[in-house]
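>>> Sequence first, predicted coordinates after that:
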Amino acid sequence: MTRTLGLFLAAAVVLLAALPATASAQSRTVVDVAGRTVTLPEQVDRIVLGEGRLVSAIAILDREAPLRRVVGMMGDFAVLDPDGYALWREAYPEIEGIEAVGQVSPDSFSVEKTIALDPDLVVFGLAGHGPGTDHTTVLAQLEAAGIPVIFTDFFLDPLTNTPPSMALLGEALGRHDEAAAFLKANEAARERILTALEGVTERPDVFLENRVGLGLDCCASVGHGVLATMIEAAGGRNMAQPLIPGRTGIVSIEYLLTNQPDVYIGTAIGSRAADGHAAGRIVLGPGVPADLARQSFADALDRTGVRDLDAVRTGRAHAVWHHFFHGPFNVVALHLLAKWIHPEVFADLDPTETLEAVMLRFQPVALHGTYWTDAP
């Protein structure tokens, strides 16, 4: 990730947003993040979301009535981020009435239910809990029914693909100005990190433990893509990269004790999702009080072996809300990682201000809670 790439992407966003609104009197074409040229109807009033958590992206564009176009969505939002879903349900009870077109896996997606909802548009992600580009049968069935599908990406390569994804949605929904306002704030926040890291050659070793406490094994991590790209962009070296050939895998605590990380970072999900799972779960997210977040992190760091990591003993252990990496607000996580990895370079950086400027400003729901915490 370089500043040059950032400027290129910003230019690409402007070009995409400036595409002609119509290809004919009845339709128009867009190019999605998968590089597919898709013909859309002139008016998009009914949407099906291939991931429920995409409502946060739609809400950036339709803040006054964020659910008015959503007629169907996958069930991942309620299952995987129940704290956030509860705040949305409190503010917009109609979310409960949106038709479920699947659960939390791509194979659970129902083409039949989707077609029955008669959507003007289906929005998928390149990867995640809904169908991706490799689900060719699903795509063929929807296309045969005359339903256009576009791909966005806030997960595989979040920093690169968030700008064109939001520009694409702004074009599809006729919300160019709203998309541009968000992209301006997002780009300014990202550029602050990239500019400050120019000329910084030190790359501290960072170990990221993924969704701490979801399983009994220590320590789940990410080798390539997704969160790994964030570590690199924030000026760190992802220790799991040479150890995990794919996206995710396990790094043993014995390895970490022998090859000590300079910085330990755990990702965390919310309090309701912690019920019935392994001990040592870090709890962060919407509705989570600060004292619960701190105590849960302290308990997670007290696990056998983890407590003996130098980063834990010297106060260079931190935790961040996992769902920053599944939506358009990933630049908040970039600011946190950069400050934790290079505290001297970013001594004057306040991630709380980033949260306000890039996330809370563009969401219609009051997402109060605790989104990160540090070692006690």
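Happy to help now that I have it. Predicted model only: the values in this text are computed from it and were never measured.

>>> CA only for contacts and neighbour counts going forward, please
Fine.

>>> can you give me the strands in the stretch 51-200 of the chain?
70-74, 99-102, 121-125, 149-152 (DSSP state E, counting those that start in this stretch).

>>> Select, out of those strands, the one closest to L257.
strand 121-125 (37.0 Å; CA to CA).

>>> Let's have the strands of the stretch 51-200 of the chain in TSV, adding distance to G223 and mean neighbour count.
TSV is the format used below for the strands of the stretch 51-200 of the chain (distance: least, CA to CA, whole Å; neighbours: other CA atoms under 10 Å):
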stretch	distance to G223	mean neighbour count
strand 70-74	27	25
strand 99-102	28	22
strand 121-125	20	22
strand 149-152	22	24
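
>>> let's bring in a second model and compare:
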Amino acid sequence: MTTFSVPRPARGRAILAVARKAAFAACLILSASLPTWSHAAPIEVTDAIGRKVQLAGPAQRVALNFNFEEFTAVAGKDGWSRVVGISRTPWEGWRPAIFRRYVDVIPNLRAMPDIGHSDDGTFSAEKIISLKPDVVLMAEWTWSSQKTVRDQLGAAGIPIVVIDYNAQMLDRHLASTRAIGKVMGTESRAEELAQLYEGSYRQILDRLPSVATQPRKKVYVELAQAGADTVGNSYAGTMWGRIVTTLGAENIADGKLPGPWGPLAAEAVLAANPDMIVLAGSSWVNRPKAVPTGHDAAPEATRRAMQPYVQRPGWDGIKAVRTGEVHAIEHGLCRSLTDFVPMQYLAKRLYPAVFRDLDPEAAMKSFHARYLPVPYSGTWMLPIQP
């Protein structure tokens, strides 16, 4: 049998060629496995308070402090695959019924690491740093109260983007929405939401001059959490109080509270004789006398819980009670990307001739269908009488 041998130099070149091919193939495999942001250009994000924040590219690891539903609307359900930690208390603790619905469609929420909460002293730079996030999306009220944590994150090289829907200012709503979109690489979705919000907001404000000649309607808002036996908080200059005055109505709590919120004396409510009463409800746990609203609330249950309020001493003489202008509204809506919906509802009840064409429930349903993974259901706002 004839045998052929490869000369040693040629054999060496052949081995080297095979090694080079293997190395090249390994590089291709490695590059395919790297996250796409490793090749992305750096980006600059302008946050809600005007800070310019530099990021290496759209974030792949996000720590989220608040505004969970706003984040979902802007980043989409898939955006949660890049979240590595949240402040669980403001969502799971405050609104567990809503949190559970999101867990059903976003499985990694169930075991999501907790980065702590500023109000109870558990907000932790150490926890955040251990998760190695590219960025922290932080609520303005956390930013303002947590300077030590901010400094520690800065020292660790972790950028912070401030989000602020709580200020109830149009420019901050828009800046927050666009900032989330920039961070997550979903700018077109964010811009669509920003334009939806601004258009809906201005649609209301642009019509208010036509009611300026009418007598100002007087409105009383009460947090309906502990039942009619307890006078709940009212609001001045913030939350529902700010929405009421934005709509050109008179908030009867203005000038009568020691701070931005607190109980308004029963005598003051009777003396003011408001044209409208708003009971802010929610899906609180262990609050059997609360006015229930939200995904799981049936209209009959909400109206049944409202009845003890209108049966308070003297309330039968209040104009709002006599005319049926007593309303329940989901408390969580007042400082959010969907707060234009309760604004529509209240505007339509205050000035029916001017806002007759608005359909706030349809707006809420549409928002859920287009931007949220959780379908619309339940009771979010309604009058005491069908």
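It's in. These numbers were taken from a predicted model, which means no experiment stands behind them.

>>> one step back: so can I have a markdown table of the strands of the stretch 51-200 of the first structure showing distance to G213 of the first structure?
Listed next are the strands of the stretch 51-200 of the first structure as a markdown table, based on distance: least, CA to CA, whole Å:
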| stretch | distance to G213 of the first structure |
| --- | --- |
| strand 70-74 | 24 |
| strand 99-102 | 26 |
| strand 121-125 | 26 |
| strand 149-152 | 29 |
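
>>> Provide a list of residues in contact with the aligned residue in the first structure for A125 of the second structure.
Aligned counterpart of A125 of the second structure in the first structure: V111 (TM-score structural alignment). Taking CA atoms under 8 Å, 6 or more residues apart in numbering, we find V111 of the first structure in contact with V101, V138, Q141, L142.

>>> between the residues you listed, which has the most around it?
V101 (25 neighbours; other CA atoms under 10 Å).

>>> For L205 of the second structure, see how far away the equivalent of that one over in the second structure is.
Residue pairing (TM-score structural alignment): V101 of the first structure is matched to I115 of the second structure. To L205 of the second structure, I115 of the second structure is 39 Å away according to CA to CA, to the nearest Å.

>>> got it, and D339 of the second structure?
Taken as CA to CA, the span from D339 of the second structure to L205 of the second structure is 14 Å.

>>> again, but for V45 of the second structure
V45 of the second structure is 29 Å from L205 of the second structure, by CA to CA.

>>> what about the two, which has more around it?
V45 (19 against 14).

>>> my read: that one touches G181, true?
No: using CA atoms under 8 Å as the test, V45 of the second structure is too far from G181 to be in contact (9.4 Å).

>>> Hmm, the match of V101 of the first structure is touching I128, no?
Yes: I115 of the second structure lies in contact with I128 (CA under 8 Å); the separation is 5.8 Å.

>>> what residues do the two have in common as contacts?
A63, G85.

>>> show me where the second structure has helices.
Along the second structure, counting by DSSP state H, helices occupy 8-33, 68-75, 96-105, 125-130, 140-145, 147-155, 170-184, 187-205, 239-246, 266-272, 299-310, 319-323, 340-350, 360-371.

>>> measure the aligned partner of G378 of the second structure in the first structure to H322 of the first structure for me?
The alignment partner of G378 of the second structure in the first structure, by TM-score structural alignment, is G369. To H322 of the first structure, G369 of the first structure is 14 Å away according to CA to CA.
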